[in-house]
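S.K.: Structure, please.
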Amino acid sequence: MAAAKEQIFTLEATPLKFGPGSSAEAGWELKRLGVSRAMLVTDPGVREAGIADRVRESIEAEGIACEVFDRARVEPTADSFQEAADFAVDGKFDGFVGVGGGSSLDTAKVADLVATHPAEIMAYVNPPVGEGRKPPGPLKPLLAIPTTAGTGSEATSVAILDIPDQRVKTGISHRYLRPTQAIVDPDLTRSLGSEVISSAGLDVVCHAAESFVARPFDTRDAPDSPDDRPPYQGATPISDVWSARALEYGGLYLRRAVEDPDDIEARGYMMLAASLAGIGFGAAGVHIPHSLSYPIAGLKHAFQPPGYPDDHPFVPHGWSVIVTSPAAFRYTFGADPGKHRRAAELLLGEPVEEADEDTLPDALVALMRDVRSPSGVRELGY
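M.R.: Presented below is the predicted three-dimensional model:
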């Protein structure tokens, strides 16, 4: 007897506050959430730019104690997650704040997880690399404040990490990891270089495109219990709405955001696109480009990306994703030509009369060239 197919989907979204200057309300948000002692997670670059300390001052102005952990690693490892988790356990915090790119936000998620439900990092890492243990209950409040327009981590229930000794990149995923509140402030992107905006923005585009053309949720087998329903369920009518708008914004604003750091309108819309795509792929999931990005990033530790911190070599996530996307979408076209055509129209900002397997890949290649992205793995050191 054939297994019953899924008929149920869920949508969970982080409450989001958006607008220039909105990060000044971080303290108010933590006070509203009942936090009295917060751990603020950031990386050295964001701290050096003064952003983290401005957020800390907003928090302390509300009478909330705040300690800064500024050693989040760009492209985190199990060890860097563990360092932050140890700091969190020792600090006995009742709330957490992530300020930075996806690496800092993911580090804050894991610090919250381990401080609330103590265990080794690998216990929570997805199988087969880790045990895949599920958190036994909700976490402490987490306020996510992104400073890049890319990962959408402020809206997702996953934290990504590198395990160098196994040459593996993987993640921790559970609905409890989703931040309690997000603040998306376009002003925080002013100091970002064009390379970071390029890589992060192409990650947004891939999140949106992959989730938009993902396998529909009702083609999956139904789970045995609600607890077995995965966060990534496949494309749904609601996830399509978020992913489509993110694709549209990527086509309209990414080129502008890369060219001019003072184009706050473009950078703001790309930050919004990142959050919208995070909601979309946080429900629908991603597929081939992201799956291939993990070995691309995990196997190569000699590439020094321009425009990024030079304290360790790594492949920026967005670039590791985008380089395989043209071939991936050429391959998936036959599964749903109509949605691939619509994805191309959204990215191009115009109707496409005749679409084939090259239409969406060609649109992606043109965008990659315009924002000066690597065009293949050879440019990433392979």
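
S.K.: For the rest of this, base every contact and every neighbour count on C-alpha atoms.
M.R.: Noted.

S.K.: and the closest residue to R54 other than its chain neighbours, what does it touch?
M.R.: Excluding its sequence neighbours, the residue lying closest to R54 (Cα to Cα, 6 or more residues apart in numbering) is A24, at 7.6 Å. Residues in contact with A24 (Cα atoms under 8 Å, 6 or more residues apart in numbering) are 54-55, 58.

S.K.: And for F212?
M.R.: 235, 239-240, 243-244, 280, 284, 339, 343.

S.K.: try 7 Å this time
M.R.: Counting by Cα atoms under 7 Å, 6 or more residues apart in numbering, F212 makes contact with 235, 240, 243-244.

S.K.: Flag every buried residue along the longest helix that the chain contains.
M.R.: The longest helix of the chain (DSSP state H) is helix 237-259. In terms of neighbour count (16 or more other Cα atoms under 10 Å), helix 237-259 has its buried residues at 239-240, 242-259.

S.K.: How about stretch 157-169?
M.R.: Taking 16+ other Cα under 10 Å as the criterion, stretch 157-169 shows 157-163, 168-169 as buried.

S.K.: so which of the residues you listed comes closest to F314?
M.R.: D162 (10.2 Å; Cα to Cα).

S.K.: C-terminal to the helix or strand where the closest one lies, what's the next element?
M.R.: Using DSSP states H and E, the element containing D162 is strand 158-163. Next helix or strand after strand 158-163 toward the C-terminus (DSSP H and E): strand 168-173.

S.K.: hmm, who's touching the strand or helix carrying D112?
M.R.: D112 belongs to helix 102-116 when assigned by DSSP H and E. The contact list for helix 102-116 (Cα under 7 Å, 6+ apart) reads 41-43, 72-76, 81, 84-85, 88-89, 96-99, 139-140, 144, 151, 153-154, 159-160, 177.

S.K.: The structure of the following sequence is requested for comparison with the preceding one:
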Amino acid sequence: MAGRSKALQLLKSLSSASCQCPAHSAGWTHATHSTQATETTDYAFEMACSTVRYGPGVTKEVGQDIQALGAKKVLVMTDKTLVGMTPVSAVVESLNKHKINFSVFDRVRIEPTDVSFKDAVDFAKAGGFDAYIAVGGGSVIDTCKAANLYASDPQADFLDYVNPPIGKGKPVTVKLSPLIAVPTTAGTGSETTGVAIFDYEPLKAKTGIASRALRPTLGIIDPLHTLLMPERVAAYSGFDVLCHALESYTALPYYDRSPCPENPILRPAYQGSNPISDVWAVHALGVVAKYFKRSVYNSDDVEARSKMHLASAFAGIGFGNAGVHLCHGMSYPISGNVRKFHPEQYECDHAIIPHGLSVVMTAPAVFAFTGPMCPERHLEAAHILGKDITRVKREDAGLALADVLLGYMDDMKVENGLEALGFTSEDIPALVKGTLPQHRVTKLAPREQSEEDLAILFENSLRIY
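M.R.: As a prediction, the model looks like this:
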């Protein structure tokens, strides 16, 4: 289509702009870079993941899991839509069957904020719970992680654990209660990670808390729950899976990340691409290529929905240790500055830009920009996702991946850029300002970026077709 060709021409101009920063002016690739750390970069990576259990109907076992933990008072956390649906009723039935004492909190906000986090934290503190069950998508699971953390450290200030530079980023040394996550969407992979993301309203940008201590004790992956996802939820959630895998696979290698921690406890959850995370990311891409479109347009396709549910966990294991980079870093102010956008098929009483939608909006521009830094990985990803790369030059690797992504976005009827979400070029300074504090992820991008670079990336994402 003509619009797509025009978009690719804009991206070609972006990708061809030389990066003059000292770290990247000569270029590098994952394949040729030394694995020996310098005095300032890290030399090791760690792998951490929740235990997961997969199977149709496996939610019915949660009562036995709680019983085995010896918990006496459990908090079941969900949102107002799911509280009346089968995933929550399956959990409640299992808890009742095994005579577990529990309370239900259903005030989780879709796309949570610091205010909604604090509401859940206050409820958890007052209840004296010794175990948690999160039933829902990433918003529910992340909110439950935060409630568990601050209830376990009731004297902590809210910003103590929030990622710097917004918060203090203190390491978590308190013991948290067991948390079982029951994901109902195929997107965030939050059941496998130690990350909790929220909108920080004072800055109109997302940030989060990242610590291995936040990882759920158990992730119960029951694919039957994903059959309830409406088409748009399946589409936007699926793009979150896709971007998780792409960003973790193309992230700065762990041995190039700095600083090197003085103590292992200070090594971040997001450490850069590494050989183990790579395996999970590549496998997730293969599943997405085969099942994503089927899962969106065939809600009763159990195989496709099940495979995407697993792909979410696969990508979660990958990015939960390697990290994500620019697509996510730039998505946070996009979500935080929403005005009137109300996505179809999302039952909420406030304007939101679903996380996966905010992430994929800049993906074509981002990968056109990062392609020159690790072209082999961009080409491999494009190939896995269905692109014939036999005649693609290394210098066009980013463009090739951007073209594939534009095709997926077109197939899934994604809105035509940031303008369709209510933004104009006048909003770009605010979007750039909201991206700058996202060091936890932006510094993992394989190519450093200036404020001008970020502005161009947002400009090239105003319209994508």
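
S.K.: if we can go back for a sec, switch the buried residues of stretch 157-169 of structure 1 over to CSV; also include distance to Q181 of structure 1.
M.R.: CSV is the format used below for the buried residues of stretch 157-169 of structure 1 (distance: Cα to Cα, whole Å):
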residue, distance to Q181 of structure 1
S157, 13
V158, 15
A159, 16
I160, 20
L161, 22
D162, 26
I163, 29
V168, 30
K169, 27
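
S.K.: What is the equivalent residue in structure 2 for L161 of structure 1?
M.R.: With TM-score structural alignment as the criterion, L161 of structure 1 lines up with F198 in structure 2.

S.K.: Is its match in contact with V115, as I believe?
M.R.: No. At 9.4 Å, F198 of structure 2 does not count as touching V115 under the criterion of Cα atoms under 7 Å.

S.K.: which residues in structure 2 does stretch 313-324 of structure 1 match up with?
M.R.: The aligned range for stretch 313-324 of structure 1 is 351-362, by TM-score structural alignment.

S.K.: meant to ask about stretch 278-293 of structure 1
M.R.: By TM-score structural alignment, stretch 278-293 of structure 1 lines up with residues 316-331 in structure 2.

S.K.: where do the strands sit along the stretch 51-200 of structure 1?
M.R.: In the stretch 51-200 of structure 1, the strands defined using DSSP state E, counting those that start in this stretch lie at 65-69, 95-100, 142-146, 158-163, 168-173, 181-184.

S.K.: which of those sits most buried?
M.R.: Of all the strands of the stretch 51-200 of structure 1, strand 142-146 carries the top mean neighbour count, a mean of 30, counting by mean count of other Cα atoms under 10 Å.

S.K.: so where is that strand in structure 2?
M.R.: Aligned by TM-score structural alignment, strand 142-146 of structure 1 falls on residues 179-183 of structure 2.

S.K.: Let me know whether A196 of structure 2 touches G208 as I believe.
M.R.: Yes. A196 of structure 2 is in contact with G208 according to Cα under 7 Å; the separation is 5.4 Å.

S.K.: how many neighbours does R391 of structure 2 have?
M.R.: Look at R391 of structure 2: counted by other Cα atoms under 10 Å, it has 6 neighbours.

S.K.: And S177 of structure 2, by the same measure?
M.R.: 19.

S.K.: Please report how far it lies from R232 of structure 2.
M.R.: 34 Å (Cα to Cα, to the nearest Å).

S.K.: before we move on, what about L399 of structure 2?
M.R.: L399 of structure 2 is 27 Å from R232 of structure 2, by Cα to Cα.

S.K.: which of the two has more neighbours?
M.R.: More crowded of L399 of structure 2 and R232, by other Cα under 10 Å: L399, with 32 against 20.

S.K.: and G102 of structure 1, what pairs with it in structure 2?
M.R.: Using TM-score structural alignment, G102 of structure 1 pairs with G138 in structure 2.

S.K.: wait, I meant F217 of structure 1
M.R.: Using TM-score structural alignment, F217 of structure 1 lines up with Y254 in structure 2.

S.K.: ok so, going back, now the strand holding D162 of structure 1 on structure 2. Mean distance?
M.R.: Following superposition, strand 158-163 of structure 1 is found to deviate from structure 2 by 0.9 Å on average (mean Cα distance after the TM-score superposition for structure 1).

S.K.: which other residues reach that strand?
M.R.: Contact with strand 158-163 of structure 1 is made by 75-78, 106, 109, 168-174, 177, 298, as judged by Cα under 7 Å, 6+ apart.

S.K.: Would you mind measuring the gap between the ends of stretch 170-187 of structure 2?
M.R.: The first residue of stretch 170-187 of structure 2 is 28 Å away from its last residue (Cα to Cα).

S.K.: For the equivalent of F333 of structure 1 over in structure 2, which non-adjacent residue is spatially closest?
M.R.: Mapped onto structure 2 by TM-score structural alignment, F333 of structure 1 lines up with G371. Closest residue to G371 of structure 2 apart from its sequence neighbours, by Cα to Cα, 6+ apart: G398 at 3.8 Å.

S.K.: The one you found contacts R377, correct?
M.R.: No. Between G398 of structure 2 and R377 there is no contact under Cα under 7 Å: 9.4 Å.

S.K.: Pull up the distance across the match of stretch 278-293 of structure 1, start to finish.
M.R.: By Cα to Cα, the extent of stretch 316-331 of structure 2 from end to end equals 18 Å.

S.K.: try stretch 65-77 of structure 1
M.R.: End-to-end distance of stretch 65-77 of structure 1 (Cα to Cα): 28 Å.

S.K.: Pull the distance from that stretch to the chain's centre.
M.R.: Mean-position distance between stretch 65-77 of structure 1 and its chain equals 17 Å (Cα atoms, centre = their mean, to the nearest Å).
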